[in-house]
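Asker: Here's a sequence, model it:
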Amino acid sequence: MSAQNEGADPLARLRGRATATGDTALIAAVAEAERAHERLALERAALQSRLAASATNAERELAKLRTLGRVAETVNSSLELDVVLRSVLDTAVEVMAAERGFLMIADAAGKLQLTTTYGIDRATVEGADMRPSQTTVRRVFETGEPIVTTDAQQDPRFNVNLSVRALRLRSIICVPLAIKARTIGVVYLDSRVAPGLFSPHDPDLLTAFANQAALAIENARLFEELRARVVEITRLEQLQARVLGSITNGVITLDARGTISTFNDAAAQTFGIDRAIMTGKPARALEALIPGITTLLNDDLLPSNPAEMEANHPTRGTLALEVRVAPIELPETEGAQGWAIAVTDLTERRKLERLHAADVEQRRAIRDAFARYLAPHVVEQLMRAPGGLTLGGERATATVLFADIDGFTELAERLDAERVVEILNRFFSAAVQIVFEHDGLLDKFYGDGLMVVFGPPRVREDDAARALAVAEALHRAATTIEADGKPLQLAIGIATGDVVAGHIGSPRRMDYTVIGDAANLASRLQGAAPPGRTYVDDRTYQRLPSKPAGEKLIAKIRGKAEPVAIFAVA
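Answerer: As a prediction, the model looks like this:
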């Protein structure tokens, strides 16, 4: 060893000294120190390797999280159930790099039903060895806890399963689709590629996405049920009109001896008996069909109004009848008197009336449900033609208006709470009337402001003009309301652009709203507008049929990389 190396390495110097002196104790100590040094170097290399692997895993988990978050927004923008289910499963399989995927939703009885598959045809799944582990999906559904295995062939929870052995499955993950504490289904993924495909963080990651997906699925199911109920109510109303228009009366006549002389086809159809069987029978034979009819015939004082009676039918059961009895003169026997019995079958009418009453109540409930988040004209359009609207997840051009009471926060600090509420209620009452008069969609109230949409779900050419008309009317209405001795003043922003319109919320409440650049820009313009003024963007201004006088400004708007052309029009 060179003198230079010995100077650079203390252990080398000690080793040389021990060798030169023959000190065995020192030689042993140096050897032990060298071994410890080698172990330390190996541990340092292993630690560096683990740190590099952890950094790679963290980057991979972050990429998964970003992808799931981005797709969750897309899923929530649609109300078409099939589209939502397919998007949820495809995303889960793609992000987790799984080979197969199964999405199961619980039916009304709480039984899991397979709705969507990935990597395998649904018909093929009917084979017992191709299905996901039923024990696994039931456990996840019942406990609400995710299950994951990194090697199903070695995991005693899975290796007894027929499909796991037949398909040589390695990695399996199953998570619940849950809304708060209620589980509505499960997402199951597996792969034969290799053990350890799913990381320890994947159950939490996939569960977070599944919870968002469950809300979107429940929204889509709720909307589908409401739309189906409206269609069914409309069908029943049409059926009722046809049935009521085709009802005819049954006619039965008795001769002077009380013998049935006429039993027409309508009567035969009503009672489900051949007319030939009844013709020529004594009147008491009618008692088997209409209990109490003979008492009515023998009554000296016939009721002036029709009597409602019940009758028996061999297959239809109890019938509801309207019975009219009147004496008739018989021309073939001088002075003799017979009887005419007119029978109207009210059975179907009464059933339909009960159904109609229930339908009216259902229609009222549906109207109330939609009225919470749709403008009145949209609700009426949906009730008239439930299949005519495409709600949820549609791209459209919208004009969005934001209006805010200037200085109201400071004003609220000076006034009593009752006075603050009174002022807001007066302003919002006037604002709602103005918005609905111009067919706007009142999206929301926020604090002392409101957001109004012109366009989806029914886009019109005059959306921009109606938005400006609402702004002008809101300014006028605000000046009629005084607060602290001064009239209110509004700052209003209006912008037009492409948006995504859809329902966002939970099964207990859904809001029809729009998201996109137009909504963001309108909010920014409102924040920039001085009291009593309205700022509109260039796209809105160009859509106005008659250009109002206004100052053109070039302004830097937060969220926009380049300056924006705006017009101060009021």
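
Asker: going forward, measure contacts and count neighbours with C-alpha atoms only.
Answerer: Noted.

Asker: helices or strands up against the host helix or strand of residue 518?
Answerer: Assigned by DSSP states H and E, residue 518 falls within helix 517-528. Judged by 3 or more C-alpha pairs under 8 Å, 6 or more residues apart in numbering; DSSP states H and E, helix 517-528 is in contact with strand 394-405, strand 490-506, strand 533-537.

Asker: One more sequence to fold, the one below, so I can look at both together:
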Amino acid sequence: MPSPQQTQIDLSNIPLFAGIEDLAVTADLQEWLHFYRDGEAICIKGAPADCMIVILHGEVAILSEDSFLVSRRAPDVLGEQGYLNSGSCRTADAVARGTVKVLRIPHAEVIRLLDVSPRFTQNLLKIVSAKLAEATSERGFRYRNENRLMAAFSSHLAPDITSRLLAQGDDYGRPRLINGVVLFADVRGFTETSLGLPPMELAQQLGDYLDEMVSILHAHHAFVDKFIGDAVMGVWGFPFESPRQMSEAFACAKRMVARAGTKTIGGKPVRIGVGLSAGSIFCGNVGNDLKRQFTVLGPTVNLAARCESACKELSASIVIAEDAHAQLSPTEAAELTAHSGVSLKGIGDVCLYTIRNEDPQ
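Answerer: Here you go, the predicted structure:
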């Protein structure tokens, strides 16, 4: 790395000083020259704006609370807001990426140049204007992404999880494999009940029931994948996996059963069957530009559906697959009764678990 004494500084190549003839400064420019290694802080959020920083070489990452905002490179200027907003402090951290060389112009010198050089003031305003235009463009880009994300996920996720998605700004429709939990819940005898109701009344009563179920799923941090007629499907592990996701799913299933029992459709109490399974799940957007849909796929999904179908055979409201049962705490597992050799269509003989003392449905 060259020493300051070996480095020549040509201010004419720096846009902040462009067009200023016979520029005079009140100190040796070498005194303003500073070098930073990779990862070193050039300025810190909240510190006084005691100088204006001109990047002469390298790249600087601008961070706020450890979140990356933007990169700045030579010959960009940092810290100009401290002189347009008198007495302000640094609004973000600036950290060197690789070797960085900067010119730190002292506060007093910046104020003097603003007083004596209209061209310096004009150059500074151009720099600020360019940053404002960049910020406006970036904000528009983020708003467009947020609108797309909100349209895609707001009806599927609890508001707090949607906020986390927006903060991270990732492409959450991209295909991936997760270790998750799948829940299927279906209304018992719904087809027979629905035949005796006018369409509008059926839609209203079913909608009221589904609203209740979605609220419970959201309260337990599930992704509500879809409705299939009167059935509802929830997933844990997307978009964020959690060590408590199986416990959340189990508690959610019990609460759904209890809440459903307080609802009626066609004057009859709602009875539901819930199936739970856990394991590897594909999730992401499938289809093309003509029709694209976010979904989850795989044996874990199929097994949850088969567990829900087994509720009637096992006279249970909740049926849990063996892999899901293995992820429960001992206290939670103690609530369940094992059923060995249960035959599931397309899967074979398996061991399933139900909550004890269930009333037959």
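
Asker: rewinding a little: among the helices and strands packed on helix 517-528 of the first structure, show me which one is buried the most.
Answerer: Highest mean neighbour count of these: strand 533-537, a mean of 26 (counted as mean count of other C-alpha atoms under 10 Å).

Asker: so it corresponds to what in the second structure?
Answerer: Under TM-score structural alignment, strand 533-537 of the first structure corresponds to residues 317-321 of the second structure.

Asker: And the strands in the stretch 201-350 of the first structure, which stretches?
Answerer: In the stretch 201-350 of the first structure, the strands defined using DSSP state E, counting those that start in this stretch lie at 250-254, 260-263, 307-313, 317-329, 337-345.

Asker: Next, format the helices and strands packed on helix 517-528 of the first structure as TSV and append distance to residue 550 of the first structure.
Answerer: Formatted as TSV, these follow (distance: least, C-alpha to C-alpha, whole Å):
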stretch	distance to residue 550 of the first structure
strand 394-405	18
strand 490-506	14
strand 533-537	9
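
Asker: Tell me which of the ones you listed sits nearest to residue 234 of the first structure.
Answerer: Among these, strand 490-506 comes nearest to residue 234 of the first structure, with 23.8 Å by C-alpha to C-alpha.

Asker: mean shift of that closest one relative to the second structure?
Answerer: Strand 490-506 of the first structure, aligned to the second structure and superposed, deviates on average by 1.8 Å (mean C-alpha distance after the TM-score superposition for the first structure).

Asker: What range does that strand cover in the second structure?
Answerer: Matched against the second structure by TM-score structural alignment, strand 490-506 of the first structure falls on residues 272-288.

Asker: Likewise for stretch 39-52 of the first structure?
Answerer: For stretch 39-52 of the first structure, there is no aligned range in the second structure, judged by TM-score structural alignment.

Asker: buried ones in that stretch?
Answerer: Under the neighbour-count criterion of 16 or more other C-alpha atoms under 10 Å, stretch 39-52 of the first structure has nothing buried.

Asker: Could you check how far it is from the centre of its chain?
Answerer: Counting by C-alpha atoms, centre = their mean, to the nearest Å, stretch 39-52 of the first structure is centred 52 Å from the centre of its parent chain.

Asker: Would you tell me which of the helices and strands packed on helix 517-528 of the first structure gets closest to residue 92 of the first structure?
Answerer: That would be, of those and by C-alpha to C-alpha, strand 490-506, which comes in at 21.5 Å.

Asker: orientation of that closest one relative to helix 517-528 in degrees?
Answerer: Angle between the axes of strand 490-506 of the first structure and helix 517-528 is 140 degrees (criterion: axes from the mean of the first three to the mean of the last three C-alpha atoms, to 10 degrees).

Asker: I'd like the distance from strand 490-506 of the first structure to the chain centre, please.
Answerer: 19 Å.

Asker: What is it packed up against?
Answerer: Strand 490-506 of the first structure packs on helix 202-246, strand 394-405, helix 463-479, strand 509-515, helix 517-528, strand 533-537, helix 538-543, going by 3+ C-alpha pairs under 8 Å, 6+ apart.
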